[in-house]
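Undergrad: below is the sequence, then the predicted model.
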Amino acid sequence: MDPTAVEGTDALDPDLRESLDAPADAPAEGIDVRDAPAPKPLTRTLETLESLPAETVLLQRNDRVPVHLFDRLDERGYRYETLERDGEALTAIRRE
């Protein structure tokens, strides 16, 4: 298993998905970029999104709200919602 992957249970947790306005029935993938130096979280997230099927929700776990990512997501037509909890930021990203 990829050591930077978000635990599958987090990516599939229905309560977390509801909090992040992510469809409960959509497939999900997760990445953990908490320890990655800038700009790796941004580039890794965008690269991962490009490789995912359109219906898949990406759950990014970061140590901060990824504000520099948001403009890039807007430009590419993605919806996103971020939840801060327990000293980290969880962002669900999906195509509109």
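TA: Nice, I can see it. Numbering: from 1, shown residues only.
Undergrad: C-alpha from now on. contacts and neighbour counts both.
TA: Fine.
Undergrad: for the protein, which segments count as strands?
TA: Along the chain, the stretches classed as strands by DSSP state E are 28-32, 57-62, 78-85, 88-95.
Undergrad: okay if I get those strands as TSV plus distance to Ser19?
TA: Formatted as TSV, the strands of the chain follow (distance: least, Cα to Cα, whole Å):
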stretch	distance to Ser19
strand 28-32	15
strand 57-62	12
strand 78-85	7
strand 88-95	10
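Undergrad: ok, and which of those strands has the densest surroundings?
TA: strand 57-62 (a mean of 25; mean count of other Cα atoms under 10 Å).
Undergrad: here's the one I want to compare it with:
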Amino acid sequence: MSEPNDHRELDALTDAGVPETLAREHVDVADLPPPEPLVETLERLGALPDDGVLVQTNDRVPQHLFPKLEERGFTWEHVERDDGTVLTAIWRTD
């Protein structure tokens, strides 16, 4: 799976409400078995700078991740790509 680097995908994230001014980091967990996508994403978020957004590529909507993000004070938006993968952008809430 490729990183979300084409303009259509980045525009879709922006259209979904992801701030354009944040530096984007990417993690592709689409090929990992559960619960590794959740664990990997939460570990990466621990090192995310305040002015960053983590864009997760997954093979499904990460439903189990969303409550964990809320507990930790993160905001997220997701978009489904034409190839069936899901991009979830995650950033800190002020």
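TA: Received, thanks. Nothing here was measured: the structure is a model prediction, and the numbers come from that model.
Undergrad: counterpart of Leu52 of structure 1 over in structure 2?
TA: Using TM-score structural alignment as the criterion, Leu52 of structure 1 maps onto Leu48 of structure 2.
Undergrad: in contact with that match, which residues?
TA: Leu54 (Cα atoms under 8 Å, 6 or more residues apart in numbering).
Undergrad: so which bits of the longest helix anywhere in structure 2 are buried?
TA: Using DSSP state H to define each element, structure 2 has its longest helix at helix 36-46. Neighbour counts over helix 36-46 of structure 2 (16 or more other Cα atoms under 10 Å) mark Pro37, Leu38, Thr41, Leu42, Leu45 as buried.
Undergrad: distance from the chain centre to it, please.
TA: 10 Å (Cα atoms, centre = their mean, to the nearest Å).
Undergrad: circling back to that earlier point, tabulate the buried residues of helix 36-46 of structure 2 (JSON lines), appending distance to Val27 of structure 2.
TA: JSON lines is the format used below for the buried residues of helix 36-46 of structure 2 (distance: Cα to Cα, whole Å):
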{"residue": "Pro37", "distance to Val27 of structure 2": "9"}
{"residue": "Leu38", "distance to Val27 of structure 2": "11"}
{"residue": "Thr41", "distance to Val27 of structure 2": "7"}
{"residue": "Leu42", "distance to Val27 of structure 2": "11"}
{"residue": "Leu45", "distance to Val27 of structure 2": "10"}
